[in-house]
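>>> Here you go, sequence then predicted model.
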Amino acid sequence: MHPLQRTVRAPFTIVIPAVAILLIVFGIPTIQLFLQSVNAPDFNLQNYYAFLGKYSNIRLLLQTLEISAVATIICLLIGYPTAYLISTASKRVRVTLIVLVVLPYLTSDLARTYSWVVILGDAGLINSALMDLGLISSPLPLIYNRMAVYLGMVHIMMPMMIMPLVSVMVSINTSLVAAAKSMGARPSTAFWRVYFPLSLPGLRSGTLLVFVICLGFYITPAALGGLGDVMLSTYIASQVATGFELGSISTSSFILLVVALVVLATFGLNPSGAQDAAAKLKNRRFGQVALLRAVKNYINEMAVSSRAKHWSIRLYRAQSNGRWSRIAGSVVLSLVIFYLLFPEIVVIVMSFSDGATLKFPPPGLSLQWYRSFFGDSAWYGAALTSIQIALAVSVLASVVGTLAAFGLNRVAPDVCSVITMAILSPITIPVIVVGVATYFGLAKLNLIGTETGIILAHTIGAISYVVVIVSATLVNFDKRLVQAAKSMKATPFKAFVRVTLPLIRPGIIGGALFAFIHSFGEVVITSFVSGFAVRTLPLKMWENIRNEIDPTVAAVASLLTLLPILWMIALYIMWWRTGARTQFAAVEQGA
């Protein structure tokens, strides 16, 4: 019994399964990817010279950086004011708005990309509406261009920009801004000098996540872009599909990975110290700047009395404009939510069309495309395969991820941070790199083209979601309850099962649902490791989008869109019942 107790008490022991899966499927293959790119054991840079020696490759890399940067900037310009408006809303309205933002994020990227194909296509919603109104005589080129790529990428990444900002903005003490205004600061000055610096952690996290993930975008540029909008991820995927030059594939993948790691290492650190040092160096080198600043401060001192005289006027004028500010804020929020939800709504409505082609609004209502889905063994067979794989991934990731989160909660903060970053790497680096590395790892295990290989490939990302959600649940967990159970002669294992597990059950179930959604909608990694032998629903859907726009795809996309809604309802009911039981227990104890 003593060895078992020591095993349970050792935090690193229960983290080992998650780390082992990560290393076998992704970690070690990534190292092998690097060794392959430098021609080990000879160790030379010939592959890198060959890649950088081609103008087309350099242009492709720069184009990838450009598209990712522009998409990130657009997300930031729209996401920051949206997050600010959400954080300043009442609690009930804020929860509703967060749910409306999260729902598109939980929807499959493939389904959201398809919705833009339906809207922007030559026979899509916009062109059909303009032609019906007689405004145009031929379809406008709205798709297969850079603007369509930006529309799709921003639509997919916007929730990832908004949520980190909201999480930080909600914790900002707004009384600091009010205090700045009470001291005579203009609203804009109070915002830029007080509020904005406090929101920088969320801004930095959201910007880094969006940019790094955009680097690995593959489905959206391939479906919405033209030949001039190819990204490096598309080039890597074509290399894997058309040939098997390990040196070229590994070099391209590792270059993209290095770009992502450099960006994370450069901007992921706290930039405040560097900025202060740069400002001091600039002041030492340019004394004129300091002189002009002193003159400006002196003029401001002279103008204090004038500003004080008109301070109350400006204050009340700002209050009178509050109504128009609220109206403008409501309009901005409505437009952003409309942008996030409308594409999915269009696809759902069009999936009930009774016409031979998709049209919005549909000429009549029918379930023909749903009957086509359930009547075609290729479609519902792929759906059953996806469900089986997603269930297996959900169970495996929930068990391993929960143990890892519980173990990380008991180790030193520095060690916990390092291991957590490693576990989260599959969902924070470009997905195309994860797909290539996973392909190499599973090929060594002879698991390419098997359901077991796909389950392992999906599990490394699913574990990340489970660890994040369960760890957040453990933050509010009172460890004294476990100590009390042990004082009553309960073994560590029994204390975990009877005390810890019931209290963190909502987090475990939430993590399992996220793991299921992640696996069920995954297409990029699956396309690498399926080996044309296993066909999941997203793969079937992706092939259909690329080869023939079958209206049955609209029914599939609507089902993928409704799936997270069902999960959200299930989570709400579960947490509501948990809260009700807690309140009932509290009433009984009080009685």
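Sure thing, it's come through.
>>> contacts and neighbour counts: CA atoms only from here.
Noted.
>>> Show me the strands in the protein, by range?
Counting by DSSP state E, the chain has no strands to list.
>>> Of all residues in it, which one is nearest the centre?
Met160 (4.7 Å; CA atoms, centre = their mean).
>>> burial measure for Ala412, as a count.
For Ala412, the count of nearby residues is 9 (other CA atoms under 10 Å).
>>> and the residue nearest to the centre of the chain, how far is that from Val336?
In this view, Met160 and Val336 are 14 Å apart by CA to CA, to the nearest Å.
>>> How about Leu256?
Distance from Leu256 to Val336, by CA to CA: 31 Å.
>>> Test my guess that the residue nearest to the centre of the chain contacts Ser205.
No. In this structure Met160 lies outside contact range of Ser205 using CA atoms under 8 Å: 9.4 Å.
>>> Next up, a structure to set beside the first:
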Amino acid sequence: MNILLTKRWIRGIIVAGPLVLLLLGFLVIPLSFILWGSVEGTKLNFAHYASIISNETNLRILLHTLKIGLIVTVVSLVAGYPVAYLLTRIRPRTLSIVTVFILIPLFTAFLIRTYAWIIILGREGIINNTLVRLGIVSEPLPLLNTTFAVVIGMTHVFIPMAIFTMFSSMVRIDHDFARAAQILGAKPIQAFLRVYFPMSLPGVFSAGILIFIVAIGFYITPALLGGPSDTMISQLIVTQMTTLLNFELSDASSIVLLLVTIATLFLASLFIPLEMIWSPSIADLSNRPPGVRSRALKWAKRVLDPLLVAIETLIHVMTKPLLTRKSRWLWAYTIVFLVFLTAPLIVVVVLSFSSSSFVVFPPPGFSLRWWESLANATDWQASFLFSTKLGLTSALLATIIGTMGAFWLVRTTLPIKRALFLFSLSPLMVPVVIVATSLYVFEARIHVLGSFLGLVLGHVLLSVPYVIVVMAAALRGFDETLERAAAVHGARPMQVLRLVTLPILKPALVTAGLLAFLTSFDELLVSIFLLGRQTPTLPMKFWGDIKFQVNPLLSTASTFIVALVIVSILTVQWIRVRHENRISTSASK
């Protein structure tokens, strides 16, 4: 084995093989199946595409999807930017604390967060009860099953994603540039708008593209919080596939959504490297030659400069009392923002101890009856154990395949290295509803549909890109001279990997594994299409109960999962801090 590993091309095949086979076999080929099915094979019938455009209902759903995606994107960016900016200015210990409060909602299942908003926005929900008691309204407002509910719910889902995407880019900007501008006579708002903000635009643009392409393919929140007029294209695809059995129109709708996603990514590639959307630390903008982005910015600057000066003056007058070095207003905004992120989860936790048989907030009394019910609910226990088994299996395989792929992508010398990296992230670029439907068709053809193997492969496909992003970033900061030094002293390739490389990469491996596990544990659509007659996963159990009955037992199960998420995040943070302290101690010696 060690002799084989000394040959670069053999090592490359061994390391890259599993990733390439996974992507080709369970993404590219399944997508080609639905493309072929959308035109009815050799008939080359494009009538299904024409019906999407000509049919008023289908066209309205497509346009509504794009509108909701755009609204959610803009709201998430505007609301998240001040928080991301503050994170770049605070001390590491404070940063860790604030980050935990953002990570907890980020890694909490979409279904749990959506369930919380059902409680808050319902006819007998917290908002309506408060308004009625205060005498502001005489009867409950129709908040649930509206576009407003969809936007609020999706914004709550995507804001943490926007913050971390912008922060990972903004943290590399030196605040001394803006300070230098103020020393030279610029007003604080001028220094920010003309110096810092333009430098942060690539990160903002990356976050916007990421949110938009995920939002237009989102399924859970629109399905639970929206009404019939708020149907999005992901719901249309699922309905056509599972209820109407119109597979050709479902395939055509999937391809249309995929083309919209590709067009969005193509336009984004004119302004930023696409890999920056998912991994800003890997993209290097400084080596990118000036192109469309620089020309567009110069043109915009010339045209909008008079308007910008007027806006700067107005904002300066309005915000002068707020622009202090201690950033009190930023802290006040961030605290309100963190309340918005965590309050729905707090509501769910409180309801898990309710003495009522119904979802009533505040609870009429304290009781552990629902915890006892959960402990005795064999169906919930079976779903939890199956989801844990599925998540651990998927996370293990995804971590192995993704880590091997990251080694190959970072250390390969092929000229198409950037294209290969983008290809490895392609499962993140394709909307999950398309991945789910294409795998459904493909696995039915190869007779693994409904099996545990088929389900695991679908979850691994979605988890691997997160592992690659984490491990590629870690490997780029890895000192390869340590491996060479071990080899010089007689260590074989496998010994170098086991005794030197992997121990140093341990925090990244743990983080990647946790991301892969949570991705699998939270996945709904792929499970709906690939599960078959197996035990329902926990998200599917949630999905069924939320659609047909809402009771405090759901809150109890949600609280249990939130507690597991908190423990996982704190454990990873502890491992990271311990590893950093050990490295700093070793360096000081």
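Everything's here; your move. All of these numbers come straight from a predicted model, not from anything done at the bench.
>>> TM-score for the pair, please.
The TM-score (TM-score structural alignment, normalised by the length of structure 2) is 0.90; 565 aligned residues with a CA RMSD of 2.8 Å.
>>> For Leu256 and Val336 of structure 1, work out which one has more neighbours and name it.
For Leu256 of structure 1 versus Val336, the count of surrounding residues by other CA under 10 Å is larger for Leu256: 25 against 17.
>>> measure the counterpart of that one in structure 2 to Ala485 of structure 2 for me?
Superposed on structure 2 with TM-score structural alignment, Leu256 of structure 1 falls opposite Leu257. Leu257 of structure 2 sits at a distance of 51 Å from Ala485 of structure 2 (criterion: CA to CA).
>>> Leaving out chain neighbours, which residue sits closest to Val25 of structure 1?
Gly441 (5.2 Å; CA to CA, 6 or more residues apart in numbering).
>>> and that neighbour, what is it in contact with?
Listed by CA atoms under 8 Å, 6 or more residues apart in numbering, the contact set of Gly441 of structure 1 reads 24-26, 28-29.
>>> Which of those ranks first by neighbour count?
Phe26 (27 neighbours).
>>> so what's the residue nearest to that one when sequence neighbours are not counted up against?
Nearest non-adjacent residue to Phe26 of structure 1, counting by CA to CA, 6+ apart: Thr438, 5.3 Å away. Residues counted as contacts of Thr438 of structure 1 (CA under 8 Å, 6+ apart) are 25-26, 29, 457, 525, 529.
>>> Check those residues against Ala557 of structure 1 and report the nearest one.
Ile525 (19.2 Å; CA to CA).
>>> what's the counterpart of the closest one in structure 2?
Per TM-score structural alignment, Ile525 of structure 1 is aligned with Val526.
>>> Please report how far its match lies from Pro507 of structure 2.
29 Å.
>>> Not counting sequence-adjacent ones, nearest residue to Ile219 of structure 1?
Nearest to Ile219 of structure 1 is Leu110, by CA to CA, 6+ apart, at 7.1 Å.
>>> That neighbour and Leu537 touch, don't they?
No. In this structure Leu110 of structure 1 lies outside contact range of Leu537 using CA under 8 Å: 10.7 Å.
>>> OK, contacts around the nearest residue to Phe218 of structure 2 once chain neighbours are set aside?
Using CA to CA, 6+ apart and skipping the chain neighbours, the partner closest in space to Phe218 of structure 2 is Ser234 (6.4 Å). Contacts of Ser234 of structure 2 were listed using CA under 8 Å, 6+ apart, and they are 216-219, 433.
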